[in-house]
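Visitor: sequence and predicted model, in that order:
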Amino acid sequence: MTGTPRHPDVGTAVRYHTALTRRATAEEPAGFFHPDVVQHEFPNALAPDGAVRGLLAILETAERGRAVLSHQAFDIVEAVAAGDTVALEVRRRGTRAVPLGELPAGHEPRARFAAFLEFRDGRIVARRNYGCFDRLAQEDRRRRSEVPPRKEINSLPVHLMALLSAFQ
């Protein structure tokens, strides 16, 4: 991250993700949430129908993650705060502890996501996650067969590049 803004809720959001990186047990992450918290996870590769969770379900999901990943890290790329809302851009990576379908233990899933956190009384009361996960099975099959990956074109049309540069 280019520098953590001094907004207190940004600090709380960063500490929460640091606790997840340390694989903290449920009690520590629970302290970051308001009792009335609601999380909206929008459809993605791991939750194709999305999900809405309260506090107990959020903590259960985190514990399941601890069981299937031997390591995970959350890198905060950017954080912006306005009022009681913090917007985060996050990179997540991990190492699978157990196989899942075609994915063996040791597979290293990666994701990027945006999270919008709303705070009440210094605790997270609402969370909206928009996740983008790597192509899991295809990436692993390619790695196992040692076929070099095809070259990806990483360029955007000129008008999109100009638009993006206006926001930097």
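Guide: Nice, I can see it. Source: prediction; values computed, not measured.
Visitor: going by C-alpha atoms from here, please, whenever you check contacts or count neighbours.
Guide: Noted.
Visitor: hmm, Pro109 is touching Ala137, no?
Guide: No - if you go by Cα atoms under 8 Å, Pro109 and Ala137 don't touch, sitting 9.9 Å apart.
Visitor: adding another structure so you can compare the two:
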Amino acid sequence: MTSIETVRAYIAAVETFDEAAAFALLHPQMRFHELPNRIRPKGGVDDLEAMRAGFRRAAEGTVLRAQRYILGEVIDAGDRVVVEARWEGDLVVPVGKLQPGDQLVAHLCMVVRLEGGLIIEQRNYDCYEDFTAA
């Protein structure tokens, strides 16, 4: 599998909350870097264990009914793949001015680094559309 195919398969698995498929593509030393954004204002770095816990919470469907990644540019840059995408999450609960059934939307840039065919690092630059109460 090429680096781009690996990243596309990973994103598809995350999109459908397929834990087994997603985590099969991750290196044991995986680190997920989330830059500061409206959902996680201070940003943070998660290891594989924290990622798995967050993934399982998301898969419970208590916040999102479904999510979609609409991929734009996907660029192979050696041991890195750069992805521009639009993310849409169908809400189950109110978030700011958004109500259940509305979509929370973010414009993303993901920089994914691979080692030995597995994803070892992901840096997300998530720009959420305004959802704050008026």
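Guide: Great, that's in hand. A quick note: this is a predicted structure, and the numbers were derived from the prediction, not measured.
Visitor: got a TM-score for the two of them?
Guide: Put the two chains on top of each other and the TM-score (TM-score structural alignment, normalised by the length of the second structure) is 0.90; 132 aligned residues with a Cα RMSD of 1.6 Å.
Visitor: quick revisit: more neighbours: which of Pro109 and Ala137 of the first structure?
Guide: Neighbours per residue (other Cα atoms under 10 Å) separate Pro109 of the first structure from Ala137, with Pro109 holding more: 20 against 16.
Visitor: show me what contacts the aligned residue in the second structure for the more buried one?
Guide: Alignment note (TM-score structural alignment): Pro109 of the first structure maps to Leu104 of the second structure. Going by Cα atoms under 8 Å, 6 or more residues apart in numbering, Leu104 of the second structure touches 88-91, 98, 128-129, 131.
Visitor: go on, Phe116 of the first structure?
Guide: Here Phe116 of the first structure is in contact with 85-88, 126-129 (criterion: Cα under 8 Å, 6+ apart).
Visitor: name the nearest residue to it, ignoring sequence neighbours.
Guide: Leaving aside its sequence neighbours, Phe116 of the first structure sits nearest to Ala87 (Cα to Cα, 6 or more residues apart in numbering; 4.5 Å).
Visitor: what do we get in the second structure for the one you found?
Guide: In the second structure, Ala87 of the first structure lands on Val82 (TM-score structural alignment).
Visitor: same deal with Pro43 of the first structure?
Guide: Using TM-score structural alignment, Pro43 of the first structure sits opposite Pro36 in the second structure.
Visitor: need the contact list for that match.
Guide: 42-44, 125-126 are the contacts of Pro36 of the second structure under Cα under 8 Å, 6+ apart.
Visitor: so Leu63 of the first structure belongs to a helix, correct?
Guide: Actually, residue 63 of the first structure is Glu rather than Leu. Yes - under DSSP: H, G, I helix; E, B strand; the rest coil, Glu63 of the first structure falls within a helix.
Visitor: thanks a lot, see you next time.
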